[in-house]
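Enquirer: Got a predicted model here, sequence first, then my questions.
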Amino acid sequence: MKFVEIGLKALAGLLAFFYIQPVLVWNNPNLYFFVGMLVVANQMLRSIQHAGLEPSQVLPYGVGIAVIALGLLGPVFSGFSVEERIKVLGLPGSPTPAGLPVLDEHTVPLVSREVAIKAMQRKLEDAGLSMQFKLGSPVKQVYQHRLVWVAPLAARGYVKAFLGAPAPAYAIVAANDTSTARLVNIDINVNDRTLVDLDARVWFKNPTSDVYGWYFELDDSGRPHWIGILAQREVGFRGYDVVGAVALDVTTAKQTHYSRNEVPQWVNNKFPMEMVARQINAVGDTVNGLFKFSDAGKFELSSPLNMVYFEDRAWYLGTLSSVDKPDSIQEVVLVDTQTKAIRRIALQGITDAAAARLLEANGPVKGLRASNPVPYMVGGTPAYVASLADDEGELRAYGVVSVKQGVFAVGDTLHSALREFAWKEHRQMAQPTPELPPMSFDL
């Protein structure tokens, strides 16, 4: 009977282990939490069986609680090194006055995520597939020298998805033209909602691999892959950085592992946008030191990063604001998606949120929503460029807003908006603009 009890406990532990799939590395807090919970749960079962707490159980309880505490408190009391955080990000010491990308009407990402989803959904409905399949999460990337949104199709219903029902295609739309939306036929047999999900496929082969996130990306031939970004904590129990990637073929599930320097050029999310944004904000929050709580000199992203395309590659672009002056920007940051090299460009003016509100208030009809405005050099003037879409995801207008002066123009095409903006800029009387105090980035 004792052997049966031990066997059942071992089986339960293994099932829990393989279900939770803790990454087997020393600085994974979830691993400590999992092991500690197993120890405590085992002792609780013994207490129930013997109708009370035995003296011999006090030590195991203490060990289990201590291990849980290590998992909970490890992230809190580690990662204090400001230098290590800056090193992980690779933030250069000071901004330069030049470097903002020059506007190219053919590459500006005017199609927001929400508009892209609606454009792809219309193609799904046109093909008569919307009752059986739905769109997965769209991923922005570069394909054939242009920015596109790509999303896999997935079976509707949890049961079908859980059992691995295949999908017949993926959807794609250019990030500057919704009329390009189309479905591309290919068997998608692997998805992230099955019994054996994407994380599990990697973990079973290498339980020390920590997958930060999954991205549906196209290679140079247009064949899709699930790209898992492999990361490890570099600052104690915190501070993720990329160490490689794994590519899963969507049809065969074949895995190909890459080290950080071997990741193919067609992988555009090698350094995940969410990770880079966290690192930028973490550095901005601790630029004066961990225990200096004044907001003076601190900085943060004023809005989420956006992917843009220039110099024949993809970049993350974001604007930085002082924490104590969130209503204006002080800099633009550009992050190379292949190397994570960062450019800092000094630029003071209004935020992209303020530019969006200005365009929405002056659109041709009420209720239009501005896409995330992106700053470019427009005829020598730093200006936000955006589209205005209705509730159906149709682009109804385009707008340009000066970052420094607030001069704006709206037109039914981007070209007409740019022409009107140039005319207004020419007529704009030079008005002295009070300079905003620069942020301190002494690292």
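Expert: Received, thanks.

Enquirer: Going by C-alpha atoms from here, please, whenever you check contacts or count neighbours.
Expert: OK.

Enquirer: for this protein, what spans make up the helices?
Expert: Using DSSP state H, the helices of the chain run over 2-20, 29-49, 58-73, 82-89, 113-126, 158-162, 198-205, 273-285, 352-361, 414-427.

Enquirer: would a markdown table of those with mean neighbour count and distance to Asp192 be doable?
Expert: Converted to a markdown table, these look like this (neighbours: other C-alpha atoms under 10 Å; distance: least, C-alpha to C-alpha, whole Å):
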| stretch | mean neighbour count | distance to Asp192 |
| --- | --- | --- |
| helix 2-20 | 12 | 15 |
| helix 29-49 | 17 | 21 |
| helix 58-73 | 17 | 27 |
| helix 82-89 | 18 | 29 |
| helix 113-126 | 20 | 19 |
| helix 158-162 | 15 | 9 |
| helix 198-205 | 17 | 5 |
| helix 273-285 | 19 | 19 |
| helix 352-361 | 20 | 34 |
| helix 414-427 | 17 | 38 |
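
Enquirer: And here is the other one:
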Amino acid sequence: MKKSKWIPLLLTLIIWAGMYYYYLPPLNIHSNESWMFFVAMIVVALVINFWTIAKTLFFHKESQWESNPLLKKLLYIPLALVVIYGVGVLLSSPILRASAYSSLLTVQNGDFAEDIHEVNYSQIPILDSDSAAKLAEREMGSMVDMVSQYEVSDYYNQINLNSKPVRVTPLEYGDIIKWITNRDTGIPAYMNIDMTTQDVELVKLPEGQGIKYSPFEHFGRNLYRYVRFRYPTAMIRSSNFEVDDNGVPYWICSVETKTIGLFGGTDIQGAILVNAATGEHAYYDVADVPQWVDKVYDAELLVEQYDYYGTLQNGFINSKFGQKGCLQTTEGYNYVALNDDVWVYTGVTSIGGDESIVGFVLMNSRTKETNYYQISGAKEISAMASAEGEVQHLGYTATFPILLNIADEPTYFLSLKDAAGLVKKYAMVNIEKYHIVAIGDTVAECEKVYRNLMANSGINVTPSGSGTTAEGKITLLKDIVVDGNTYYYLMLEGREELFAVKAADHLEVLKKQVGSTVKLEYVTETDGTCTVTSLQ
């Protein structure tokens, strides 16, 4: 073969290698991405070698097209691939495999009061992702030594860290030049946003242990390339940033599998854990993923699987026409911290566009355990509108609600934000009796108003407050005016807590003085303040 004929072939191989290095498709027959990549390789090869192929087949003195029947048979290969792909798509479709799709998720009926315990104020996330991002950006702006080189990334992930809900995200290089000048040491810190107190901490990593493997790196240290070259067949669905109980940063790469036909029944078979600092990596099946990992299943996949479960129980045709017994999730979801795990919460409604729910589900984002609670009431969107209506003169917007247990009553909890995205007030809305809407400047105040409203509506509730009591002689009593409201701060003999009493709510405090014996109930706010809810 002449030297010139090798050039197109060599160019084809080089471009193929470059395409693989850039696009990083999994070498897996179940991946649509791999099929599309294979088609792109064929197109590239045909374009580069078009003239050589044309001369060989048609313009040569002895046309290979006429003399070699094998070449004609090669035309059947693309046709065969198209047929295989089309049949694979059809056999993987819910149209033919409705029963298999409805079985992707195992759903158990749960007991609300037993499974979801009364609220603990230190574990209520009052921030949504947008508010957390604004706080992180503000904190980053104050770090003069880092803000010129790094930025806050968009990889916010809610996890439980030492039994508290937080959002963590790494920093990223400001630009390519800053990557070049800082890549030897890696990214030196990550952000930790406390979802309950709104405190933001820039966690600096020990010297020499910066984040060197991330989506913000290039070449061999780029997270996706690093994982692909070590797990060439793995279908990576998502990459979440988490830290273990010791604050060591990791990337949790969920590995996808197809369980129905060639392309259907998306599920998670395991996770690849990559130490963001050292690059150490290991694959775990779902059942073996370490306890500290919070997110293996993304919320979108869990919601999709529940929708299959809810709509395809009686077949595909029924899901489109009769729709007997068909249920689907509502328009959004949020996260709930339970038993040191992160659970995805979303409401469940009947297909038909009504504004109520027939229940809700909690889905464990590490194990996929799913519990359904049959409770009718308002949709989350309706609850948000009700809360915003209570403060419409202030123009606040509500966050998507999370689920709480208040006096064994399923309750929506929402934060109300101003135009700058800062949390200003809190709201609680009873799911079943959604005309009960409470607003408060603090979580404790909001709960007190909420309990009183429920009591006035005939709902049997425990006394205001969390049930924590204190009794003794007053050793300190001071009054302070805060935002036009008079508060009395007192201390009791033998105790170190500082108790705050709002005078307008507890007029009996005006009769008290140092030396008086009192009995009170209180709740502890996230900042440590003890807010009195009952005073005798």
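Expert: Arrived safely. These numbers come from a predicted model, not from an experiment.

Enquirer: does Pro22 of structure 1 really touch Phe33, like I thought?
Expert: No - using C-alpha atoms under 8 Å, Pro22 of structure 1 makes no contact with Phe33, being 9.6 Å away.

Enquirer: nearest to Glu234 of structure 1, of the helices of structure 1?
Expert: Glu234 of structure 1 sits nearest to helix 82-89 of all the helices of structure 1, at 7.6 Å, using C-alpha to C-alpha.

Enquirer: Now do the closest one: which elements does it pack against?
Expert: strand 224-235, strand 238-249, helix 273-285 (3 or more C-alpha pairs under 8 Å, 6 or more residues apart in numbering; DSSP states H and E).

Enquirer: Go again with 7 Å.
Expert: When contacts are defined as 3 or more C-alpha pairs under 7 Å, 6 or more residues apart in numbering; DSSP states H and E, helix 82-89 of structure 1 packs onto helix 273-285.

Enquirer: Of all the helices of structure 1, which one is nearest Ala175 of structure 1?
Expert: helix 113-126 (7.5 Å).

Enquirer: For the closest one, name the packing helices and strands.
Expert: strand 167-174, strand 177-188.

Enquirer: rewinding a little: next, format the helices of structure 1 as CSV and append distance to Gln232 of structure 1.
Expert: Output for these, formatted as CSV (distance: least, C-alpha to C-alpha, whole Å):
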stretch, distance to Gln232 of structure 1
helix 2-20, 18
helix 29-49, 12
helix 58-73, 16
helix 82-89, 11
helix 113-126, 29
helix 158-162, 29
helix 198-205, 14
helix 273-285, 12
helix 352-361, 33
helix 414-427, 43
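
Enquirer: Tell me which of these sits nearest to Gly406 of structure 1.
Expert: For the helices of structure 1, the distance to Gly406 of structure 1 is smallest for helix 352-361, at 7.9 Å, taking C-alpha to C-alpha.

Enquirer: Where in structure 2 does the closest one align, residue-wise?
Expert: Mapping helix 352-361 of structure 1 onto structure 2 (TM-score structural alignment) gives residues 380-389.

Enquirer: And the equivalent of Pro232 of structure 2 over in structure 1, how close does it get to Leu230 of structure 1?
Expert: Superposed on structure 1 with TM-score structural alignment, Pro232 of structure 2 falls opposite Pro207. Distance of Pro207 of structure 1 to Leu230 of structure 1, given as C-alpha to C-alpha, to the nearest Å: 12 Å.
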